[in-house]
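In: quick check, what structure comes out for this input:
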Amino acid sequence: MADIRGGDAGVRQWLRGIEVFARLLPGFAPERAPAEPVALFLDWLAEAVAAGVPDPHAMTLSTVDASGAPDARVLLLKGVDGAGWQFAGRAFSPKGGQLACRPRAALTFYWPEHGRQVRVRGTVTAGSAQDSAADFLGRSATARAEALLGRQSQYLTDPADQERALAKSLAMIEREPSLVDTAWTLYTLEPTEVEFWQAAESRVHTRLRYERCRGGWERFPLWS
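Out: Below you'll find the model as predicted:
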């Protein structure tokens, strides 16, 4: 392992020396892109899945809190269609509170093996109780049990407390397998902008932005 203990200059030199995009990457011809972004996104996602990219549906959800401070975390994509990109979480979690206060967010997907990034920005709305319940019941028993604790992001003083609480919650689910956390919410981000970025070893990357307009989408190539 490289010695990076030479202070800030040593770290910068070490980082600059790491190879980036030095591999065979897919091409991207924006002029042949479909008229709307969902089709292109699903094509890129399917290619990532076919190539065995780990966790290809993982994405970074970025929000802001009441004071305007940014926040971000990695979630799993739950679905995407003409209405938008779906994700889920508890309404009383930090992200749920932030979205209730400021219902706009950004999603970022990155598939390093393909040198591809997709950025989505738009307005977030909460789904119906029925859709949220269906999403909750589709989760594993352990994931449901943990959500029912309602303690996400709270301070944990003793890991044994979490183990005991989780065991009780799992037992409750075994007794009532249809039990639903009423705070669980399926959210949809309706995009106003979707940007596709294809890396190149030359560092002359290819970018295409879709912007929602009246009646559809417009496409704009961007400088790299």
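In: C-alpha from now on. contacts and neighbour counts both.
Out: OK.
In: for the longest strand anywhere in the chain, buried residues please.
Out: The longest strand of the chain (DSSP state E) is strand 184-198. Using 16 or more other Cα atoms under 10 Å as the test for burial, strand 184-198 gives 184-191, 193-198.
In: stretch 139-146 now?
Out: For stretch 139-146, by 16+ other Cα under 10 Å, it's 141, 144-146.
In: let's see which of the residues you listed end up in strands.
Out: Per DSSP E, strands hold no members of the buried residues of stretch 139-146.
In: give the next helix or strand downstream of the longest strand of the chain.
Out: Using DSSP states H and E, the helix or strand that follows strand 184-198 towards the C-terminus is strand 206-213.
In: tell me what angle that next one forms with strand 184-198.
Out: Per axes from the mean of the first three to the mean of the last three Cα atoms, to 10 degrees, the angle that strand 206-213 makes with strand 184-198 is 130 degrees.
In: would you do the same for the sequence below? I want to compare the two.
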Amino acid sequence: MAISDMRRQYSSGSLTETDLTATPLPLFKQWLDDAINANIPDPTAMTVATVNANGQPSQRIVLLKDVSESGFTFFTNLGSRKASEIEANPNVSLHFPWFFMERQVRVSGVAYKLSVKENAAYFFSRPKDSQLAAYASRQSQPLSSKQLLLTQFHQLKEKFAEKALPVPDFWGGFRVEPSQIEFWQGGEDRLHDRFEYNRGEDDSWQVQRLMP
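Out: I've put the predicted structure just below:
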């Protein structure tokens, strides 16, 4: 079968005005809970899109680590491509691809660095091997071989076998404060349901239905 001939109906559900909440966060949390309870793979995975100095977009998958009225939180190496691009242009887009449920959520907003205290709290909540991996990997930098990375990891593991690691100064989190959130629910015959929330200057939210 040709790729152009691959298609199917979307018939798992619908999204109507009566399903909406006054602000987008309660609806997002409801959909996130639905994804977690459905046992779909990586329900907290999201795409983070940034733009470099030449206007070239870049995307990668990260894991959502917190969501609140303040925004959507993730962590990364602060020397990574995403962190460097956010430093120059903090306008980012997030995308939650819950395709197994015929749903997706798109978020547009501004990314802000977390405090040292917030970084430390999450770093020490991670498994020891994940902490070690943060030290071993200089994210986005060229690597001559996988073996070199593994050697660095095991050397660190031996060095810190009996003691705690300090919080690395090259690692931390970002919180994306949303200005726009769109909810997409697949519909039959490509008549999808789309609702877009937009935040006003007074921090109030307005919602509108969009054409599919």
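In: now what about the TM-score between them?
Out: Once superposed, chain against chain, the TM-score is 0.94 (TM-score structural alignment, normalised by the length of the second structure); 211 aligned residues with a Cα RMSD of 1.5 Å.
In: distance to Arg121 of the first structure added to the buried residues of stretch 139-146 of the first structure, as CSV?
Out: Listed next are those as CSV, based on distance: Cα to Cα, whole Å:
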residue, distance to Arg121 of the first structure
Ala141, 32
Arg144, 29
Ala145, 31
Glu146, 29
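In: could you single out the nearest of those to Leu15 of the first structure?
Out: Relative to Leu15 of the first structure, the closest of those is Glu146; by Cα to Cα it sits at 38.3 Å.
In: apart from its neighbours in sequence, what residue is nearest the aligned partner of the closest one in the second structure?
Out: Matched to the second structure by TM-score structural alignment, Glu146 of the first structure sits across from Ala133. Leaving aside its chain neighbours, Ala133 of the second structure sits nearest to Phe153 (6.4 Å; criterion: Cα to Cα, 6 or more residues apart in numbering).
In: the one you found corresponds to which position in the first structure?
Out: Checking with TM-score structural alignment, Phe153 of the second structure has Leu166 as its match.
In: the second structure: strands as residue ranges?
Out: In the second structure, the strands defined using DSSP E lie at 45-51, 57-63, 66-68, 71-77, 91-96, 103-113, 171-185, 193-199, 205-210.
In: from Gln162 of the first structure, how far out is the spatially most central residue of the first structure?
Out: The centroid of the first structure falls nearest to Met59 when counting by Cα atoms, centre = their mean (2.3 Å). Computed as Cα to Cα, to the nearest Å, the Met59 of the first structure to Gln162 of the first structure distance reads 27 Å.
In: and for Ile18 of the first structure?
Out: With distances taken as Cα to Cα, Ile18 of the first structure is found 40 Å from Gln162 of the first structure.
In: how about Arg219 of the first structure?
Out: 49 Å.
In: give the contact list for Gln185 of the second structure.
Out: 13-15, 102-104, 192-194 (Cα atoms under 8 Å, 6 or more residues apart in numbering).
In: for Val110 of the second structure, same thing?
Out: By Cα under 8 Å, 6+ apart, the contact list for Val110 of the second structure reads 90-92, 176-179.
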